[in-house]
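sequence-free structure coming up:
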């Protein structure tokens, strides 16, 4: 059984994380100070440093568990050898969209706060390593769809695919229906967007081959 001090310590830590998450989502990671987080958490700014080294440590604690779950879900889909590469890419798209809609107040923090380029070879932050693993997984499945080498063109295609996913998310960031209802209604449209992208990519590869 935990002592009262241990319980208070855990409660304080949770209050700090909750305040940080709310502020990061509302104002952006770079615009929030430790003092602001402390004020909203009802503690002193020095108390925060007892639990977290800095804002990056708060970002890590807030984001990594959810991103790790997403990565495992996407990896599982990517390894389904009973599905065609295109079906796997559609499944990954739907899973990513649903995850971000379910975390619509935080997904911008999850993916963009202190982020790095997708072609960064050795990112310093663990969260960026995981973000790049998620992107690399999407790129690999896209490569399987297109049967093309891992080159600059594939990287650009992968970026385009990722931009398209986030364009969908910006369209539905303010939901007026439940996520299950929305996903059921729009899954055919999401799948169609993947089909159109793949057709476009294949046409671009064909044009390049004729140059």
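Thanks, I have it. What you are looking at is a predicted structure, and each value in this text was computed from that prediction instead of being measured.

could you use CA atoms for every contact and neighbour count after this?
Will do.

against which helices or strands is the helix or strand containing residue 129 packed?
According to DSSP states H and E, residue 129 maps onto helix 126-146. If you count contacts as 3 or more Cα pairs under 8 Å, 6 or more residues apart in numbering; DSSP states H and E, helix 126-146 packs onto helix 55-78, helix 85-102, helix 152-171, helix 179-209.

who touches the third one?
The reference is to helix 152-171. By Cα atoms under 8 Å, 6 or more residues apart in numbering, the surrounding residues in contact with helix 152-171 are 93, 97, 100-101, 138-139, 142-143, 148, 197, 201.

now render the residues you listed as JSON lines, adding distance to residue 81 and neighbour count.
Converted to JSON lines, these look like this (distance: Cα to Cα, whole Å; neighbours: other Cα atoms under 10 Å):
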{"residue": "93", "distance to residue 81": "17", "neighbour count": "23"}
{"residue": "97", "distance to residue 81": "22", "neighbour count": "20"}
{"residue": "100", "distance to residue 81": "26", "neighbour count": "21"}
{"residue": "101", "distance to residue 81": "27", "neighbour count": "22"}
{"residue": "138", "distance to residue 81": "15", "neighbour count": "23"}
{"residue": "139", "distance to residue 81": "17", "neighbour count": "22"}
{"residue": "142", "distance to residue 81": "15", "neighbour count": "23"}
{"residue": "143", "distance to residue 81": "15", "neighbour count": "19"}
{"residue": "148", "distance to residue 81": "19", "neighbour count": "13"}
{"residue": "197", "distance to residue 81": "22", "neighbour count": "15"}
{"residue": "201", "distance to residue 81": "23", "neighbour count": "20"}
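
pasting the second one now:
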């Protein structure tokens, strides 16, 4: 009975949100299930009701965050025409917006430095990057000589967006703070594709 009451009180979503913030702030190895629970005012046993170990908790964060990004990207693509430069422009802005509106999510998804932890996000990263690459390639395919850029260009564009997002996260900038700059950045990238 007590276990059920604790489970209802301490939801999986609440644990994930608190853990996300703590992982970004302190790093994966500095935290234990006990320290996460303590910061929430619970015993570590309460966390084990939802997650068997810290790695499982971390992986749940990675999956949830990438699922949110993928859904936003797919929704944007459904509303636009494949192969249009405008679609690519919207997709890039959506990615910047996601990163700056969800900096803790973004850091866990794309900025974890530990190779062991990076393996948790490889599959999910690949899905997001492949979706992005599909849109880039559909635009490039319409251009003369586009076949030469089919495989390197999506990666270069992603790295440019990642740099923009990472820089602004580092300086605690929100999307609202840099919206105009983000629009210009994406516009310059698109102009470069056309020229």
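Cool, got the structure. No experiment lies behind these values; they were computed from the predicted model shown.

quick one: distance of the helix holding residue 129 of the first structure to the chain centre.
Distance of helix 126-146 of the first structure from its chain centroid, counting by Cα atoms, centre = their mean, to the nearest Å, is 11 Å.

same check, this time on stretch 169-189 of the first structure
Put simply, stretch 169-189 of the first structure sits 17 Å off its chain's centre (Cα atoms, centre = their mean).

circling back: quick check: which of the helices and strands packed on helix 126-146 of the first structure is nearest to residue 6 of the first structure?
helix 55-78 (18.9 Å; Cα to Cα).

translate residue 106 of the first structure into the numbering of the second structure.
Alignment note (TM-score structural alignment): residue 106 of the first structure maps to residue 105 of the second structure.

quick check: its match vs residue 19 of the second structure, distance?
11 Å (Cα to Cα, to the nearest Å).

go on, residue 73 of the second structure?
Between residue 73 of the second structure and residue 19 of the second structure the distance is 25 Å, computed by Cα to Cα.

the more surrounded of these two?
Regarding residue 73 of the second structure and residue 19, a neighbour count based on other Cα atoms under 10 Å identifies residue 19 as having more, with 24 against 20.

my guess is that one meets residue 36, correct?
Yes: between residue 19 of the second structure and residue 36 there is a contact under Cα atoms under 8 Å: 6.4 Å.

just give the nearest non-adjacent residue to residue 63 of the first structure, would you?
residue 110 (5.3 Å; Cα to Cα, 6 or more residues apart in numbering).

can you tell me which residues contact that neighbour?
Contacts of residue 110 of the first structure (Cα under 8 Å, 6+ apart): 63-64, 67.

take those and map them onto the second structure. Which survive?
Contacts conserved in the second structure for those, using both residues aligned by TM-score structural alignment, their matches' Cα atoms under 8 Å: 63, 67.

so how many other residues sit close to the match of residue 106 of the first structure?
Taking other Cα under 10 Å as the definition, residue 105 of the second structure ends up with a neighbour count of 24.

residue 162 of the second structure maps to what in the first structure?
Correspondence of residue 162 of the second structure to the first structure, assessed by TM-score structural alignment: residue 166.
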